[in-house]
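1. Pasting the sequence and the predicted model now:
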Amino acid sequence: MIPVLYVDDDPDFLEICSLFFERTGEIEIDTASSAPDAMEKMASGTYECIISDYLMPGMNGIQFLRELRSSGNTTPFILFTSFDDEQNIKEEAYRNGAFSVVGKDSAGKNAIHGLIRTIYWAVLYSGGLKRPVDFGPATRFGAQENNDERKQNGIDHESVRSET
């Protein structure tokens, strides 16, 4: 299991993402509703990856990242944001040592599946992943749901041929 700390002030997003993470069977998720709460949890636990929302009361995600890096914490950090000024936020996040910035703007399971893949890559890249991992659990779930949806709508798996 990959221990991950997810920090977000939106309880609904914490719950939805946690359910998707747990479905992978590979990610052990711990949540915090603010950066100070996350720092308390980090004092008593070890995580292979940290995910944080950008816009949170008290301390935003980049301020949280700066705090971690200034204390010597090098855990891979993923900023998960829906903030409008995403390009400037990405640049600032990368300058401060973020592994990646993932947008919530695609809303729904596709954004979460992208986040899950990013978690795997962050942990693998940092050297924390010591065993082979199937990078596709979230993708498989999404593919199965898409296949089920296609069947319900009477769409088969063969390519659609255009008539010319």
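-> Structure's in. What do you need?

2. going forward, measure contacts and count neighbours with C-alpha atoms only.
-> Fine.

3. Check which helix or strand Lys36 maps to.
-> Careful, residue 36 is Pro and not Lys. Secondary structure assignment for Pro36, by DSSP states H and E: helix 35-44.

4. In terms of secondary structure, what does the lengthiest helix in the chain contact?
-> What stands out as the longest helix in the chain, according to DSSP state H, is helix 109-126. Under the contact criterion of 3 or more CA pairs under 8 Å, 6 or more residues apart in numbering; DSSP states H and E, helix 109-126 touches helix 11-23, strand 49-52, strand 77-81, strand 100-103, helix 137-152.

5. re earlier: would you indicate which residues of the helix holding Pro36 are buried?
-> Ala35, Ala38, Lys41 (16 or more other CA atoms under 10 Å).

6. What of stretch 71-85?
-> Thr75, Pro76, Phe77, Ile78, Leu79, Phe80, Thr81, Ser82.

7. who's in contact with that stretch?
-> Stretch 71-85 is touched from outside by 47-55, 61-62, 65, 68, 93, 97-105, 115, 118-119, 122-123, 126, with contacts defined as CA atoms under 8 Å, 6 or more residues apart in numbering.

8. again, only this time at 6 Å
-> If you take CA atoms under 6 Å, 6 or more residues apart in numbering as the criterion, stretch 71-85 is touched by 49-54, 98-105, 122.

9. Among these, which one sits closest to Ile16?
-> Closest approach to Ile16 among the contacts of stretch 71-85 (CA to CA): Lys104, at 12.5 Å.

10. Disregarding residues adjacent in the polypeptide, which is nearest to the closest one?
-> Of all residues not flanking Lys104 in the chain, Ser82 sits nearest, at 4.8 Å (CA to CA, 6 or more residues apart in numbering).

11. take a look at this one as well, against the first:
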Amino acid sequence: MPFRSHQKIQVLHVDDDPSITDLTGTFLEREDDRFAVQTATSADEGLENINDRPPDCVVSDYNMPGTDGIEFLQAVREEYPDLPFILFTGKGSEAVASDAIAAGVTDYLQKGSGTERYELLANRIRNAVRTRREAERADRQEQLMRLTEFNGDTGGFELDTESNTVVLT
């Protein structure tokens, strides 16, 4: 499906601090009216939400009790290897960023004060979702081309009405 300007973008934001998920969700929905933000306060709750209805993008904190953001990312990647996943963390470091990249994170962004951090997050979500949707569309087009080529090679027949014979081509 093409990335249309009116197409909704379902975002799941996972953070153990509900005030952060509320603030982030409010800002994202104000920044872009295509965003519909669902929240979860633990990785387990996030996985339940993803399994019930996969979002277009996951935004997750790193430092959460029980399952941290990297472990959550790894669990998501097992079932949804291409789902955009942005690690949006207040406790960032080169080690965390390196682990996130090794685990297949789509993007890594540190939280900060000011609206520019949320504007940047919104932009990264849009870019990640657009990239995934365009890749899915390209894959579908390739499949259709293969099917068309396959059907084109199956041959056909022609009926010669004068001789009442069928000629296979």
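-> Arrived safely. Since this is a predicted model, take the numbers as computed values, not measurements.

12. circling back: which bit of structure 2 covers the longest helix of structure 1?
-> Using TM-score structural alignment, the residues of structure 2 aligned to helix 109-126 of structure 1 are 115-132.

13. Mean per-residue distance, the matching stretch versus structure 1.
-> Stretch 115-132 of structure 2, aligned to structure 1 and superposed, deviates on average by 0.8 Å (mean CA distance after the TM-score superposition for structure 1).

14. How far does that stretch sit from its chain's centre?
-> On the basis of CA atoms, centre = their mean, to the nearest Å, stretch 115-132 of structure 2 sits 12 Å off its chain's mean C-alpha point.

15. do stretch 3-23 of structure 1 as well
-> On the basis of CA atoms, centre = their mean, stretch 3-23 of structure 1 sits 9 Å off its chain's mean C-alpha point.

16. For that stretch, buried residues please.
-> Buried residues in stretch 3-23 of structure 1, defined by neighbour count with 16+ other CA under 10 Å: Pro3, Val4, Leu5, Tyr6, Val7, Asp8, Asp9, Leu14, Cys17, Ser18, Phe20, Phe21.

17. Tell me what angle the longest helix of structure 1 forms with strand 77-81.
-> Using axes from the mean of the first three to the mean of the last three CA atoms, to 10 degrees, the interaxial angle of helix 109-126 of structure 1 with respect to strand 77-81 works out to 170 degrees.

18. Show me what helix 109-126 of structure 1 is in contact with.
-> Helix 109-126 of structure 1 is contacted from outside by Pro76, Lys104, Leu129, Ala138, using CA under 6 Å, 6+ apart.

19. rewinding a little: between the buried residues of stretch 3-23 of structure 1, which is nearest Arg150 of structure 1?
-> The nearest one, if we look at these relative to Arg150 of structure 1 and count by CA to CA, is Phe20, at 21.4 Å.

20. counterpart of that closest one in structure 2?
-> Checking TM-score structural alignment: Phe20 of structure 1 goes with Phe27.

21. Next, count neighbours for the closest residue to its match other than its chain neighbours.
-> In this structure, Phe27 of structure 2 finds its nearest non-sequential neighbour in Tyr118, 6.9 Å apart by CA to CA, 6+ apart. Per other CA atoms under 10 Å, the neighbour tally for Tyr118 of structure 2 reads 19.

22. ok, now the one 3 residues further on?
-> Residues contacting Leu121 of structure 2 under the criterion other CA under 10 Å number 22.

23. picking that back up, so the longest helix of structure 1 versus helix 11-23, what angle?
-> If you take the same axes, to 10 degrees, helix 109-126 of structure 1 sits at 60 degrees to helix 11-23.

24. Just the buried residues of helix 109-126 of structure 1, please?
-> Those would be 109, 111-116, 118-124, for helix 109-126 of structure 1 by 16+ other CA under 10 Å.

25. now stretch 49-60 of structure 1
-> Neighbour counts over stretch 49-60 of structure 1 (16+ other CA under 10 Å) mark Cys49, Ile50, Ile51, Ser52, Asp53, Tyr54, Leu55, Met56, Asn60 as buried.
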